[in-house]
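Student: kindly return the folded structure for what I paste below:
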Amino acid sequence: MTESMAAQPHSHHYHVPQPSLYPFILSGGMFTLALGFILKMNGFAPGPWVMLGGVGIILYVLFGWFGKVIGESQAGAYRDWEDKSFRYGMVWFIASEVAFFAAFFGALFYVRTISVPELGNMVSAHGTTLWPDFTGAWPSAGPKGAQFTPMGAWGIPALNTALLLSSGVTVTWAHWALLKNKRTQLNLGLAATVLLGATFLGFQAYEYYHAYHELGLTLGAGAYGATFYMLTGFHGFHVTLGAIMLTVILGRTLKGHFTPERHFAFEGVAWYWHFVDVVWLLLFVLVYWL
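Tutor: The predicted model follows:
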């Protein structure tokens, strides 16, 4: 052990929080939410109320637990070791998200380039084409799927692409401001990012309404409908989470949290938001455009 470490042993000790009941309460809230969903699916009247109770428990844990972590951060409990471990953790988390979406993009590739063309060329044991009127071209609902109109790329999807790319610029602008300790620019950049994310979600909700009621594009519209809502729906869920996290970060910056030297919470959320942007670009090209 060096003299500096011997002189300041506590400054190099990794912060270990005190035991907490929050993980157990969160598990109870998740169980309550799942139970309510099961009850609702089986036609039991209390189901939605049980689900609401589960959501309330989860929100209580999120506010309490995250508030405790923020308090520890502001008190100086997290130093170099903690900062490094947080960065490693965020990198692995985003890597798991990459794998998550890679699986769905893989499913889209398989259905589009292998499964549907094979169905179009499938021949019975007697040498006759099983579905003579089915060409196996994409987009497709399958040989017996419901008819629908595919979602075009140059309406709301193109607008949403511009919104998300702009939000990537504003969050980077805010990051530069934080590094230079320009608090007004930081707050404006974050507020603009949250607003752009919320606008994106509003347009996506309208797009879903339009698809269901005017285009016949539903979850029951065969392979295209299933992959469309699977990919865009999960992405929208991630945008929602990112917007919530950015709102929390904005609230913290308005309170004067973060310094040019210590601001991993901001960086972690910015990484996540850029990841969401990249996934949307892939969605726009592979789901809407091609």
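
Student: CA atoms for contacts and neighbours, from now on please.
Tutor: Fine.

Student: tell me which element Y14 falls in.
Tutor: Taking DSSP states H and E as the definition, one finds Y14 inside no helix or strand.

Student: that one and E82, how far apart?
Tutor: 7 Å (Cα to Cα, to the nearest Å).

Student: likewise F104?
Tutor: In terms of Cα to Cα, F104 sits 34 Å off from E82.

Student: do V61 as well
Tutor: For V61 relative to E82 (Cα to Cα), the value is 22 Å.

Student: check H213 too.
Tutor: Counting by Cα to Cα, the gap from H213 to E82 is 50 Å.

Student: repeat for E207
Tutor: 42 Å.

Student: so in this protein, which helix runs the longest?
Tutor: In the chain, assigned by DSSP state H, the helix with the most residues is helix 222-254.

Student: go through that helix and flag the buried ones.
Tutor: 222-232, 235-236, 238-240, 242-247, 249-250, 252-253 (16 or more other Cα atoms under 10 Å).

Student: ok, which stretches of the stretch 1-150 of the chain are helices?
Tutor: 3-7, 22-41, 47-74, 80-110, 116-120 (DSSP state H, counting those that start in this stretch).

Student: pull out the buried positions in the longest one.
Tutor: For helix 80-110, the buried set under the neighbour-count rule, 16+ other Cα under 10 Å, comprises 86, 90, 94, 97, 101, 105, 108.

Student: what is the nearest of the residues you listed to M41?
Tutor: Comparing these against M41 with Cα to Cα places F101 closest, at 27.3 Å.

Student: residues touching the residue nearest the centre of the chain, list them.
Tutor: Geometric centre of the chain, nearest residue: H238, 1.3 Å, by Cα atoms, centre = their mean. Contacts for H238 (Cα atoms under 8 Å, 6 or more residues apart in numbering) come out as V276.

Student: ok, now with 10 Å
Tutor: 97, 232, 244, 272-273, 275-276 (Cα atoms under 10 Å, 6 or more residues apart in numbering).

Student: cool, and E207?
Tutor: By Cα under 10 Å, 6+ apart, the neighbours of E207 are 151, 155-157, 201.

Student: one more, so I can put them side by side:
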Amino acid sequence: MTTTETAGDHAEHEHTSRWPLIAAVGAAALYAGAGLFLVGPDLVPVVLPTLLLAGGALGFLGGIFGWLWEAFLVDYWADHTAEAAGDRAGVYTGGMLLFLVSDVATFLAGFVYYAFIRVGAWPPSELPPLLGSLVIVNTLLLVASSFTIHYGHHALEAGNRRGFLAGLVATTLLGVVFLGGQALEYYEFVVEEGLTLAGGAFATAFYGLTGLHGLHVALGVVLLGITLARALRGQYAPDRDTSIRTVSLYWHFVDVVWVFLVAVLYVGAVVG
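Tutor: The predicted structure is shown next:
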């Protein structure tokens, strides 16, 4: 085998990843298990959804961890500027775009369920005060975080290391504060308003959609933390920014979904 052939095989190996597929299969099993669990033990033996939930969770988390390791962590301990460039950069960016496209379908399933709820009598029960100051502040924080990560990425491309780090730090902190605000909102709804997950169709849709989005924000904070740690080690440069580019795409997607979710689930529930 020639050197050229070896290099080509190595490049092909670098460009191929099994982890997104594992995560997708795990997510499918997770959703199937959750759906069967909601059907009830009268129709489906409880052991089946339990196995699907457990196996799906392991597959999904394992796939996500493997993907994170391969795309963001494998070069973390390198002393030089370690970051995908050239064709590999296009592969990782394209992979993130495909992941986000599939993620749109996941959220659409939740919104379709909510649309079916709205067909009947509305509201199905007494709603808590959805449009409070907390959701407004949380929305402003998340929207602001899109600007800070854009600023940080732009600063990196301009060779401004201090601005790049400031943008990453600000975005990470805003994400953490958003998660704290969502936890506080859940506490108020559950403890003070009595809106539990078993509180009816709206509660199921509300916690399902906002909880799914919260999981995405939490994953985004993990990604931001990894890129921030690597940035502090000097592992990025204007022509070595693949991780920053892909994380930015993901974070902007999370922000857009939240704005749409607020418009439909919060504002729509009150004024609709």
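
Student: returning to that earlier point: between the contacts of H238 of the first structure, which is closest to Y78 of the first structure?
Tutor: Set against Y78 of the first structure, the nearest of the contacts of H238 of the first structure by Cα to Cα is Y272 (21.1 Å).

Student: map that closest one onto the second structure.
Tutor: Per TM-score structural alignment, the equivalent position to Y272 of the first structure in the second structure is Y250.

Student: I'd guessed its match sits against M96; true?
Tutor: Yes: counting by Cα atoms under 10 Å, M96 is a contact partner of Y250 of the second structure at 7.4 Å.

Student: what residue of the first structure takes the place of Y266 of the second structure?
Tutor: Under TM-score structural alignment, Y266 of the second structure pairs with Y288 in the first structure.

Student: ok, of the contacts of H238 of the first structure, which one's closest to P117 of the first structure?
Tutor: Looking across those and measuring by Cα to Cα, the closest to P117 of the first structure is T232, at 23.5 Å.

Student: now the alignment partner in the second structure of that closest one, nearest residue through space, not along the chain?
Tutor: Taking TM-score structural alignment, T232 of the first structure has T210 as its aligned residue in the second structure. In space, T210 of the second structure comes closest to L261 once its chain neighbours are excluded; the distance is 7.9 Å by Cα to Cα, 6 or more residues apart in numbering.

Student: can you list the helices of the stretch 1-150 of the first structure in TSV and add distance to A141 of the first structure?
Tutor: Listed next are the helices of the stretch 1-150 of the first structure as TSV, based on distance: least, Cα to Cα, whole Å:
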stretch	distance to A141 of the first structure
helix 3-7	66
helix 22-41	26
helix 47-74	33
helix 80-110	13
helix 116-120	9
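
Student: next, count neighbours for the match of Y266 of the second structure.
Tutor: 16 (other Cα atoms under 10 Å).

Student: how close does it sit to F109 of the first structure?
Tutor: For Y288 of the first structure relative to F109 of the first structure (Cα to Cα), the value is 14 Å.

Student: between those two, what contacts are shared?
Tutor: Looking at what touches both Y288 of the first structure and F109 (by Cα under 10 Å, 6+ apart), there is no common residue.

Student: okay, stretch 219-227 of the second structure sits on what stretch of the first structure?
Tutor: Using TM-score structural alignment, stretch 219-227 of the second structure pairs with 241-249 in the first structure.

Student: mean per-residue distance, the matching stretch to the second structure?
Tutor: Compared with the second structure after fitting, stretch 241-249 of the first structure deviates on average by 0.5 Å (mean Cα distance after the TM-score superposition for the first structure).

Student: show me the contact partners of that stretch.
Tutor: Taking Cα under 10 Å, 6+ apart as the rule, stretch 241-249 of the first structure contacts 171, 187, 190-191, 193-198, 201, 235-240, 250-255, 257-258, 265-266, 268-270, 272-274, 276.

Student: picking that back up, check the offset of the longest helix of the first structure from the chain's centre.
Tutor: 4 Å (Cα atoms, centre = their mean, to the nearest Å).

Student: after alignment, which residue of the second structure pairs with F104 of the first structure?
Tutor: That one, F104 of the first structure, aligns with G110 by TM-score structural alignment.

Student: might one say that its match is in contact with G211?
Tutor: No: with contact defined as Cα under 10 Å, G110 of the second structure does not count as touching G211 (11.0 Å).

Student: spit out the residues that contact those two alike.
Tutor: Joint contacts of G110 of the second structure and G211 (Cα under 10 Å, 6+ apart) are A205.

Student: the helix or strand just after the longest helix of the first structure - contacts with which helices or strands?
Tutor: With elements assigned by DSSP H and E, the helix or strand that comes after helix 222-254 of the first structure is helix 264-283. In terms of contacts (3 or more Cα pairs under 10 Å, 6 or more residues apart in numbering; DSSP states H and E), helix 264-283 of the first structure is packed against helix 80-110, helix 156-179, helix 183-210, helix 222-254.
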